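Asks: Quick one, what's the 3D model for this:
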Amino acid sequence: MLQELEATLRKFKLWQQNSIAIEQVTSPFGIGQIQFTEWLQFIYLPKMKSLVGAGVGIPKAEITPYAEEVLPSGEGREALLVCIKKLDNLSITAHV
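Replies: Predicted coordinates:
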């Protein structure tokens, strides 16, 4: 499912080629610092991939309500929300 989220970001041209200085992101979801899609790409996805790689799995999260608030309407919004909802519904022992 992490690959699905990444593929969806790429498909709708929300994937950035240039990295950001994530150590400067100090607020939850990068509020006021970066776009939510940047937070997904540079903070959420790497952290979840690291946890899965370590055999921990993806912890249960509730980011869908925030995503629904901040994702702009338009192409890709619903597809991203579907991916995020799937990830939110995984248990801590799930492996992607």
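
Asks: C-alpha from now on. contacts and neighbour counts both.
Replies: Fine.

Asks: mind listing what the residue positioned nearest the centre of the chain touches?
Replies: Most central in the chain under C-alpha atoms, centre = their mean is Leu40, positioned 3.1 Å from the mean C-alpha point. Residues counted as contacts of Leu40 (C-alpha atoms under 8 Å, 6 or more residues apart in numbering): none.

Asks: Go through this structure and flag its longest helix.
Replies: helix 77-88 (DSSP state H).

Asks: name the helices or strands packed onto that one?
Replies: If you count contacts as 3 or more C-alpha pairs under 8 Å, 6 or more residues apart in numbering; DSSP states H and E, helix 77-88 packs onto helix 2-11, helix 64-70.

Asks: Would you do the same for the sequence below? I want to compare the two.
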Amino acid sequence: MSRELEIRNRLQAIEQALHDAGLWQNCAPNAEAFESTEPFCVDTMMPIQWLQWVFLPRMQALLDAQSALPVKLAIAPYYEVALEGAIPGRANLLHMLNQLDQLFEHDA
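Replies: From the prediction side, this is the model:
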């Protein structure tokens, strides 16, 4: 299996984990939320919103355009801190994010 296909599969697994936990949102944040210059849009979006509305679409767009992918990816550590312990599906989502991060560990 190609690396790109593995990445696509893991992105889909993250999306499915959000759906399964009831965390997937049907309405996007307001346009101003996307104009944040802060990492993870911490000043304008909740962590799950950034994952759904920024990260997943941008990674899919890079793959679709066959553009260069990030050399290093480490978003799981942020989510380990940012997600409250009682959030539905937290353990599964963190597992999926760690699996995605692992695909980028050997590229540096």
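
Asks: Tell me how the two chains score on TM-score.
Replies: Scored against TM-score structural alignment, normalised by the length of structure 1, the superposed chains reach a TM-score of 0.85; 93 aligned residues with a C-alpha RMSD of 2.0 Å.

Asks: follow-up on the earlier one: what do we get in structure 2 for the residue nearest to the centre of structure 1?
Replies: Counting by TM-score structural alignment, Leu40 of structure 1 corresponds to Leu51 in structure 2.

Asks: How about Leu80 of structure 1?
Replies: Using TM-score structural alignment, Leu80 of structure 1 lines up with Leu93 in structure 2.

Asks: what's the neighbour count on that match?
Replies: For Leu93 of structure 2, the neighbour count with other C-alpha atoms under 10 Å is 23.

Asks: so what's it closest to, chain neighbours aside?
Replies: Ala17 (6.0 Å; C-alpha to C-alpha, 6 or more residues apart in numbering).

Asks: Can you give me the neighbour number for that neighbour?
Replies: Look at Ala17 of structure 2: counted by other C-alpha under 10 Å, it has 21 neighbours.

Asks: quick one: it from Ser36 of structure 2, how far?
Replies: 26 Å (C-alpha to C-alpha, to the nearest Å).

Asks: Nice, that's everything, thank you.
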